[in-house]
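**Q** below are the sequence and a predicted model; questions follow.
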Amino acid sequence: MLVGALVGLVAAFVLSVDAVELAADPDAALSCDINAVISCGTVGTSWQASLFGFPNAFLGLIAESVVITVAVAGLAGVRFPRWFMTAAQTVYLLGFVFAYWLFWQSMSVIGALCPWCLTITVSTTLVFASMLHWNILEDNLYWPARMQSWAMSLVRSGAFGILTATWFALLAVAVLLKYGVALFA
């Protein structure tokens, strides 16, 4: 959780700086404007990049800071109440859904990819999966006994990790299938 949140915080910071630069000059050439497909500027000037009236990256600065705090406290031995961890998982689920909505928009509507945005997608997935892993182990999610037992068996068998790795592989395959050699043009 901590590693994913730190990576996400760095990416959110870079995206925030880029958003300010694009606000000052929408035609600015960003360092990650590599080609027609890999273009932070194209993604950053889309309406999807400021869905709530301000750059989405600002949300990442807040959310990842909170996750870092929770992760560090957890590593220090703090045991959060069950309701808190359920709330954290629920809120992060919303962030996870939002990250994938943005990924889908980038792939299917905008037609360009931002490496920093992809980093956010990957780090959000990593944080969500690691938080879910922890919450399953600690039985924090108020799931029915049968569902908790099934989830625990996935975690203990290692299948949860394999499913997470498969998810990352599917993301990479989706990008490669969509853009192919244009990624490297």
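**A** Sure thing, it's come through. Numbering: from 1, shown residues only.

**Q** going forward, measure contacts between C-alpha atoms and count neighbours the same way
**A** Will do.

**Q** so residue 152 touches residue 136, yeah?
**A** Yes. Assessed by Cα atoms under 8 Å, residue 152 is found in contact with residue 136 at 6.1 Å.

**Q** what's next to the helix or strand where residue 149 lies, contact-wise?
**A** Using DSSP states H and E, residue 149 sits within helix 145-157. Helix 145-157 is contacted from outside by 133, 136, 137, 139, 160, 161, using Cα atoms under 8 Å, 6 or more residues apart in numbering.

**Q** tell me the spacing between residue 108 and residue 21.
**A** Remark: distance between residue 108 and residue 21 (Cα to Cα, to the nearest Å) = 25 Å.

**Q** redo the contacts of helix 145-157 as TSV? Include secondary structure.
**A** Output for the contacts of helix 145-157, formatted as TSV (DSSP: H, G, I helix; E, B strand; the rest coil):
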residue	secondary structure
133	helix
136	helix
137	helix
139	coil
160	helix
161	helix
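
**Q** hold the first one in mind and look at this next one:
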Amino acid sequence: MTTDVPRPRDREDDRHRPGRGVAVFWIVAGVLGWVVSFLLYHEYIGQLTGGDALISCDISPIVTCGPNLLTPGGNLLGFSNSIIGIVLFTGPIFAGVSALASRAGMQKWYWRTYAAFVAGAFVFVHVLAYRSVFEYGSLCPWCMVIWLVTIPLFWTVAGWTLRAGVWGSAGRGAGRILLSWLPLIVIVDYLVIAVAAQLRLDVIGSL
């Protein structure tokens, strides 16, 4: 005689859901990043064909899109990085909508995967920022909007996943500290890039 053993249900602490404000921020960041990536793609096509982009980004000899978009760094996988943005910025939108739609929350693997992709984007934009300042000697305005979106997105995702215990209970304290200092951390991150650009390129003097 056999006895049916009920399947264990997911423990409550295995599912997590960010607050409404965080979820809405992810959606807004994803939409903004997607729109700017779309504009960058059209700017890229305009650079290749000589046609007019939807919105030009040539502000000065230094603040301009062309040198960045047509470099190997601007086409990392053999095509425009803007296509990567068009695809991947749907991630924060989906994560935010999932958080708002699910009362029980999503499992840890879901948030870990999301956080890993956002971390990859964070590293990617800093690499591009470094190359823009120190190798190409120009700053792409639309690219900088992507940086402005990705940096707080990463710190928010990192802080929340740590505080929620997505990476284990040991990180909860670090997550609380990170979120409490979030505005300052984001501003310092921005300032590091801005100061490096000004010292290297004299961006203000070029305007």
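**A** Structure's in. What do you need? Just so you know, these numbers come straight off a predicted model, no measurement behind them.

**Q** just to revisit the earlier point, who has more neighbours out of residue 108 and residue 21 of structure 1?
**A** Neighbours were counted for residue 108 of structure 1 and for residue 21 using other Cα atoms under 10 Å; residue 21 has more, 16 against 11.

**Q** now do the contacts for the residue most central in space within structure 1.
**A** The centroid of structure 1 falls nearest to residue 124 when counting by Cα atoms, centre = their mean (2.3 Å). Shown in contact with residue 124 of structure 1 (Cα under 8 Å, 6+ apart): 4, 5, 8, 95, 96, 99.

**Q** do you know how far the aligned partner of it in structure 2 is from residue 142 of structure 2?
**A** The alignment partner of residue 124 of structure 1 in structure 2, by TM-score structural alignment, is residue 150. Counting by Cα to Cα, the gap from residue 150 of structure 2 to residue 142 of structure 2 is 13 Å.

**Q** burial count for residue 107 of structure 1?
**A** Around residue 107 of structure 1 there are 17 residues (other Cα under 10 Å).

**Q** go on, residue 85 of structure 2?
**A** Residue 85 of structure 2 has 22 neighbouring residues, counting by other Cα under 10 Å.

**Q** the alignment partner in structure 1 of it: what's it in contact with?
**A** Under the alignment (TM-score structural alignment), residue 85 of structure 2 pairs with residue 60 in structure 1. Listed by Cα under 8 Å, 6+ apart, the contact set of residue 60 of structure 1 reads 8, 9, 12.

**Q** I'd like the next helix or strand past the helix or strand where residue 60 of structure 1 lies.
**A** In this assignment (DSSP H and E), residue 60 of structure 1 forms part of helix 56-75. As assigned by DSSP H and E, the chain's next helix or strand after helix 56-75 of structure 1 is helix 82-105.

**Q** doesn't residue 137 make contact with residue 82 of structure 1?
**A** No. Residue 82 of structure 1 sits out of contact with residue 137 when judged by Cα under 8 Å, with a separation of 11.9 Å.

**Q** can you count the residues close to the corresponding residue of structure 2 for residue 88 of structure 1?
**A** Taking TM-score structural alignment, the alignment pairs residue 88 of structure 1 with residue 114 from structure 2. Per other Cα under 10 Å, the neighbour tally for residue 114 of structure 2 reads 18.

**Q** and residue 114 of structure 2, how far is that from residue 142 of structure 2?
**A** Distance from residue 114 of structure 2 to residue 142 of structure 2, counting by Cα to Cα: 24 Å.

**Q** repeat for residue 125 of structure 2
**A** Distance, residue 125 of structure 2 to residue 142 of structure 2, by Cα to Cα: 12 Å.

**Q** of the two, which one has the most company?
**A** Taking other Cα under 10 Å, residue 125 of structure 2 and residue 142 do not tie; residue 142 has more neighbours (23 against 18).
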